[in-house]
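**Student:** just coords:
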């Protein structure tokens, strides 16, 4: 009995964090142009809209086929090498609304799977070395994956326009304005040069 209570607490806790990260990731697109949300910001092409698209596919796959609850829309096959990486960027014909809406539909499907299953419900991930898993494993995996990509999105957004998730008014009240950040960056640059 106590194990069930602990399992449900853990499931609810992880699920709550996953929900918050999903919302934060989508907010990173707010106020940016179509070009900026698609713009490759790293040598490997990492971009904001591509991160959203990738996580839509990941959630659809991990909370869908892994538990025999397939997402009702087509998802690239995990074993189709010709499709590797296509979920990491948006074509010119895919709209922001299509991709974010698909992500939100994947959330709803994932949320239904999470609600329907116990934390120790079995699943099977054929592309993992140890393919037999529980819902708990997939919750931890997707929370980690989403947090990782939300961190990427934080950096990309800051590079694009200086935007952060931090409340600008609260930062200003604490004296953390543009001058503060310019001084902080200069201090860090001096330390880096001195160490180099």
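**Tutor:** Looks like it arrived, so ask away. Predicted, not measured: the structure shown is a model, and the values here were computed from it.
**Student:** Please make it C-alpha for all contacts and neighbour counts, starting now.
**Tutor:** Will do.
**Student:** which residues touch residue 163?
**Tutor:** Counting by C-alpha atoms under 8 Å, 6 or more residues apart in numbering, residue 163 makes contact with residue 157.
**Student:** before we move on, what SS does it have?
**Tutor:** In three-state terms, and counting by DSSP: H, G, I helix; E, B strand; the rest coil, residue 163 is coil.
**Student:** how near is residue 16 to residue 158?
**Tutor:** Separation of residue 16 from residue 158 (C-alpha to C-alpha, to the nearest Å) stands at 25 Å.
**Student:** do the same with residue 113
**Tutor:** 34 Å.
**Student:** Could you check which of the two is surrounded by more residues?
**Tutor:** Neighbour count, other C-alpha atoms under 10 Å: between residue 113 and residue 158, residue 113 has more, with 17 against 13.
**Student:** who touches the more buried one in this structure?
**Tutor:** Contacts of residue 113 (C-alpha under 8 Å, 6+ apart): 63, 64, 69.
**Student:** Below is an additional structure, to be compared with the one above:
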């Protein structure tokens, strides 16, 4: 593909008989923390959630309003929308689920029309970041206040799986946040080339070396394509 290629038509991925395609409510049968120090486990899960949360929000650093909102995929994925979405999901899972609703929630929080996946013209980048921080503080308060085995109800999950523990929701939100932080990482790279989150996992290359690396991968891809054609 080149920059001149048309935007591809969106085709949803086919369902696969794997746990990844079964939905978040199917990922666990709860289980027990017997034999594990519950407080240590809670701190570990909380720490990973905070790490992924920080990595996600940091992807907005240095972006102008237009860049932050710019959709780089056929489905409209944009950095600011990802931050807004995670903030909303976080508010619901650590709020309503445990009977601790976020005070003065925004109207879009209950919307099912994709309003959480982009910032409207009435919202600024700073507004979304401020809401994310408010949502995070509320979530952290819930995590601190409850034990891992504290029970809650996820009303939007299937009836037979909606009764959950804080343990379950911590794992679920850690997964949710890390997934979208990865999305934001790729989107930001497509916008201005900024990649990684400074944790040392990105290879150390100069800008020129990255150009050569990508050209190498393009060459490999092209050669493999010719091989498929029998050339």
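**Tutor:** That came through, no problem. Keep in mind that this is a model prediction, so the values were computed, not measured.
**Student:** coming back round to it: ok, the contacts of residue 113 of structure 1 in structure 2, which still hold?
**Tutor:** Counting by both residues aligned by TM-score structural alignment, their matches' C-alpha atoms under 8 Å, the contacts of residue 113 of structure 1 that remain in contact in structure 2 are 63, 64, 69.
**Student:** And the helices in structure 2?
**Tutor:** 38-58, 65-69, 79-93, 125-145, 166-192, 207-228 (DSSP state H).
**Student:** which part of structure 1 lines up with the first one?
**Tutor:** Taking TM-score structural alignment as the measure, structure 1 aligns residues 7-27 with helix 38-58 of structure 2.
**Student:** in structure 2, which residue is closest to the centre?
**Tutor:** Geometric centre of structure 2, nearest residue: residue 180, 1.8 Å, by C-alpha atoms, centre = their mean.
**Student:** My guess is residue 71 of structure 2 contacts residue 81. True?
**Tutor:** No: Residue 71 of structure 2 lies out of contact with residue 81 (C-alpha atoms under 8 Å); the separation is 9.2 Å.
**Student:** higher neighbour count, these two?
**Tutor:** The neighbour comparison of residue 71 of structure 2 against residue 81 (other C-alpha under 10 Å) goes to residue 81, with 25 against 18.
**Student:** Give the full set of residues in contact with the residue in structure 1 that the more buried one lines up against.
**Tutor:** Correspondence of residue 81 of structure 2 to structure 1, assessed by TM-score structural alignment: residue 50. Neighbour list for residue 50 of structure 1: 38, 87, 88, 89, 90 [criterion: C-alpha under 8 Å, 6+ apart].
**Student:** which of the residues you listed does structure 2 keep?
**Tutor:** The contacts of residue 50 of structure 1 retained in structure 2, by both residues aligned by TM-score structural alignment, their matches' C-alpha under 8 Å: 38, 87, 88, 89, 90.
**Student:** Count the residues that sit near residue 143 of structure 1.
**Tutor:** 20.
**Student:** before we move on, what about residue 150 of structure 1?
**Tutor:** 22.
**Student:** Quick check: the aligned residue for it in structure 2?
**Tutor:** Under TM-score structural alignment, residue 150 of structure 1 pairs with residue 181 in structure 2.
**Student:** Nearest residue to that match in space, please, no chain neighbours.
**Tutor:** residue 56 (4.5 Å; C-alpha to C-alpha, 6 or more residues apart in numbering).
**Student:** Pretty sure the one you found sits against residue 188.
**Tutor:** No: Residue 56 of structure 2 lies out of contact with residue 188 (C-alpha under 8 Å); the separation is 10.4 Å.
**Student:** shared neighbours of the two, anything?
**Tutor:** With C-alpha under 8 Å, 6+ apart, residue 56 of structure 2 and residue 188 have no common neighbours.
**Student:** hmm, back to that, looking at the kept ones among the contacts of residue 50 of structure 1, which is nearest residue 168 of structure 1?
**Tutor:** Ranked by distance to residue 168 of structure 1 (C-alpha to C-alpha), these are led by residue 38 at 25.2 Å.
**Student:** Residue 14 of structure 1 versus residue 146 of structure 1, what's the distance?
**Tutor:** 12 Å.
**Student:** neighbour count winner among these two?
**Tutor:** residue 146 (24 against 16).
**Student:** Alright, calling it a day.
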